[in-house]
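> mind folding the following:
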Amino acid sequence: MRTKRIGLRPNYRTLTSALLLAGTVGVLAGCAKYEDRPIRPAETAVALEARRLDDPRLAQFIEAAKPGAGKDWNLSSLTLASLYFHPEMELSRAKLAVAEAAVLTAKQRPNPILSFLPSYNTTVSTPSPWTIGSVISFLVDVSGQRTAKIEQSEAMVQAAREDLATASWQVRGQVRTALLSLWAAKGRTILINQRTATQDHFVNALERRFTIGEVTALDLSRERINLNQLALLAAEAARQEDEARAKLAAAVGVPARSLNGIEPSLAEFDRPVPPALMAAASGAEYRRIALATRSDVLGLLAEYEAAQAALRLEVAKQIPNLNLGPGYTYDQGENMFSFEIGGELPILNQNQGPIAEMTAKRREAAAKLIVLQAQIINGIDVALANHRAAVRMSEMADDQFNRQNTRRGQLQRAVQLGEMDRSPLMSADIELGVAALAKYDATVQQRQALEVLEDALQQPLFGTDGIAILRAQAAKGGQL
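Prediction:
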């Protein structure tokens, strides 16, 4: 609308144009510039192949995260190395950076829009056929849409942080599983070699007795077959050890050759959380702590809050934003000022479609959380049942080993007293080796059941850290 006519001196119009030009140049000078960063697969492959555990930057990272950790490559230090090297961690950190950048986008206020409206009147020549006008439009948020966008983006940042924590736990789980496999293969190799030595000694004794006709060829053949089977078991244990080392390198995020000459510490698996401490809390208590603290649960909660904010945004859009635009027109020597007020007219729709879509997405986010909680509850129940069964199997194997060891001691005393020859003692040695291997296999199964429970709880159950945590919880009466 026309409000006032004022004679404007030419020098003031010149100054106004100069200020507009200077402002435009200043804004353009402050803009970010595009920087081309091409990715070359050959170079990234070389960088991946060059990763090593003796990297000085890795040593600084470990020292900063856990001062005094030293150079003992155990579950804790190898987990830190995987957090430093593993590609999945880099991807999760990049996703977090994207979410944090989205917060900056949400917090940005819309720039005003400057419009020039020049026109030429062919019927007028004096004082000038030109009419020059301009309008600056400002967008005014009257319904809190910007606030809802900020809340949504901040919730997604929290979800990305929890996803980063989940990725960290998953990477730790891969390192732990590889170390446990390596521990199992090494222990099995030692026991198989001991059994092989005993069996070889027994076969040699049988061969001497066969030459004098004291045993049959069938007896000798059966024990030779047992000796050959032990050789195959030893080869399989060696293969499992090599495979475990390769998987450990992959879990850390370094080439397999980076572990050459490195013997990881496996002491954490010799001292897991005692079953008595595991029994200090009920299954319901374990479920409660998992449902309240697991990072994937917290991540889905954050996603649900983001869905809530997205719905609030669409509801707020039912009230249109306003466009306020002061304007100026120079018309044939006269100055005219105007003020425009505009906005969307919600007469054909009131944003029902996007509101319905966001409502459904919020319901979907809630359903995802419920599904995950149900999986966690079932997973903990199954893991606890398997762990209890594995503990019972381990106790039975221990009992059988102890009884066999007692029997061997009795036979050894009888041999020392001259009451019998050494044949029964050699048979007892073989039986004791079988019982020792069975005991170790049961122990491995118990450790494997424990790692499944560890993943279900997302709580450390191996090493001194896990024991200290559960002892503190037991001291509180089983309250995790």
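> going forward, measure contacts between C-alpha atoms and count neighbours the same way
OK.
> what about T329, which SS state?
Classification of T329 using DSSP: H, G, I helix; E, B strand; the rest coil returns strand.
> run this one through as well so I can compare:
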Amino acid sequence: VLTLATLLAGCARYQPAPLHPRASATALIGRRLDQPELRRFLAAMGASPHGQWGLRALTLVAVYERPDLRISIASYDAAKAAVTTARQIPNPTLSLAPTFNATQAFPSPIKIGPIISFLVSNLGAREAGIAAARDRQLAARTLIAASAWQERSSVRNALLALWQDERIATIKARAAGYAESASRLISQRVMSGMLGEAARASAAEAADRARLDAAKAQIRIDTDRTRLAAAVGMPVAALRNVRLDFAAFAHPVPPAHLAALTRTALVTRPSVVAAYARYRAADASLRKAIDQQFPGFRIGPGYHYDQGANKFILALSLPLPILNQNQGPIAEARARRRGAAAAFDLAQARVLHQIDTAKAALHGSGRVAREAQLLLATARQREHQAVEAYRAGATGRLRMVEAERRTTLVREQALTADAQRLRALAALADALHHPIFRESHI
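Sure thing, here's the model as predicted:
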């Protein structure tokens, strides 16, 4: 009894961990980038922003604040606990069956005694179950890396969209200014009789459209900031007066050995590694199901005080695989293994498709970006010629303003083409799980 009490004293006890939705909502709304705990975390990771927040620092904020990575870690902890479950030895069973014989009072009418039975499981099935649990643990651990990369990807895409739309908004505001200038100059010419009223109406309409485009560009910036705040796990108010650093997009480094990186990604991408681990777990589960045709036996030593006689017992029970040989679980395990093999093939095919799609997009967007730069160079040359002609008195101010406006429109096209190239590089980085942007920059 003392031994049993000592063993039971080591059992786990429930510890309540209640959630408080109101307090959690208040904390979520009050999150800021200058929180002491967050600052200490960034310092420990070697990222201490001074005035500006770049790609790496914002990615670390997402890792610290967003729950996605914690969910993956909790799934890994559950898979790790499943390994402990597979390894543990079944507890013995204590049986007591006291009886009282009312017809025989001598030497004693009482029959009592404990029997402790132990389950001796099939060792092959036990080892297969442990192997399956370990492989599921490996799959869960691999998905932590996938979750971390997803955090990085979300922050990068949101920051890239904000970078592009802020530059486009500046260009559209400049274009609106040129359109206003052109409208005023045309109005002056209409008043002097040099142009007709239709020209003034057309110029005024163009100026209105340019102002509307500039206003829409500002709305996109607000949307991008909201998206970036969601990506880092902050309320949008936390980014309101924060200076952002877009240096990561200035000089991306495209992969040099794409064929080798492709082969590596087809083997080491977290989705592929996890799919392979799940297949191995399904294979081990099939071995366990086959071995459990003979699940083991029970042995039960015991003692009986039987009406004055001391009796020692050794009970032995063995299941007989006569009515079934575990056919159902074996068939289910075989089907799961076939499904896991197909899932592994699908994982590799998806990775290859992502890489091929990103490569094609990068090739096409690179060609478009080069053509856009050529158009921009031509537009700048013509703008320079128009400015020189105006300064020399050969042409009027309207022609110079029109040349400046056309250059601004071509600059917007070039910026859009360059942003498409950067997005294709980002997609290639995600497909390869290979860093391309300067994420080491704070």
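> got a TM-score for the pair?
In this superposition the chains share a TM-score of 0.95, using TM-score structural alignment, normalised by the length of the second structure; 441 aligned residues with a CA RMSD of 1.9 Å.
> check contacts around Y276 of the second structure.
Counting by CA atoms under 8 Å, 6 or more residues apart in numbering, Y276 of the second structure touches 340-341, 344.
> the first structure: which residue goes with that one?
Matched to the first structure by TM-score structural alignment, Y276 of the second structure sits across from L301.
> from R362 of the first structure, how far off is its match?
Applying CA to CA, to the nearest Å, the value for L301 of the first structure to R362 of the first structure is 11 Å.
> ok, now L53 of the first structure?
Noted for L53 of the first structure: a distance of 45 Å to R362 of the first structure, by CA to CA.
> check G325 of the first structure too.
To R362 of the first structure, G325 of the first structure is 37 Å away according to CA to CA.
> what do you get for V140 of the first structure?
28 Å.
> and P320 of the first structure, by the same measure?
As judged by CA to CA, P320 of the first structure and R362 of the first structure stand 23 Å apart.
> same check, this time on Q229 of the first structure
For Q229 of the first structure relative to R362 of the first structure (CA to CA), the value is 60 Å.
> tell me which of these two has more neighbours.
Each of Q229 of the first structure and R362 has its neighbours counted (other CA atoms under 10 Å); R362 has more, 21 against 13.
> hey, where'd the strands end up in the first structure?
Taking DSSP state E to define them, one finds strands in the first structure at 5-6, 113-116, 119-120, 130-140, 322-331, 334-343.
> please enumerate residues in contact with the fifth one?
The set of residues that contact strand 322-331 of the first structure without belonging to it, under CA under 8 Å, 6+ apart, is 130-142, 335-344.
> select only the buried ones of these in PyMOL?
This is the PyMOL syntax for the buried subset of those, where burial follows 16 or more other CA atoms under 10 Å:
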select buried, resi 130+131+133+134+135+136+137+138+139+141+335+336+337+338
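> nearest residue to the middle of the first structure?
Central residue of the first structure (CA atoms, centre = their mean): A167, 0.5 Å from the mean position.
> ok, which stretches of the first structure are helices?
Ranges of helices within the first structure are 10-29, 41-49, 56-65, 75-85, 87-107, 145-211, 217-252, 275-278, 283-293, 295-316, 352-416, 423-457, 463-475, based on DSSP state H.
> which of those helices sits closest to S115 of the first structure?
Evaluated over the helices of the first structure, closeness to S115 of the first structure peaks at helix 10-29, with 12.2 Å, by CA to CA.
> quick check: buried residues in that closest one?
So for helix 10-29 of the first structure, nothing qualifies as buried (16+ other CA under 10 Å).
> quick one: it to chain centroid distance?
Centroid displacement of helix 10-29 of the first structure relative to its chain, using CA atoms, centre = their mean, to the nearest Å, is 53 Å.
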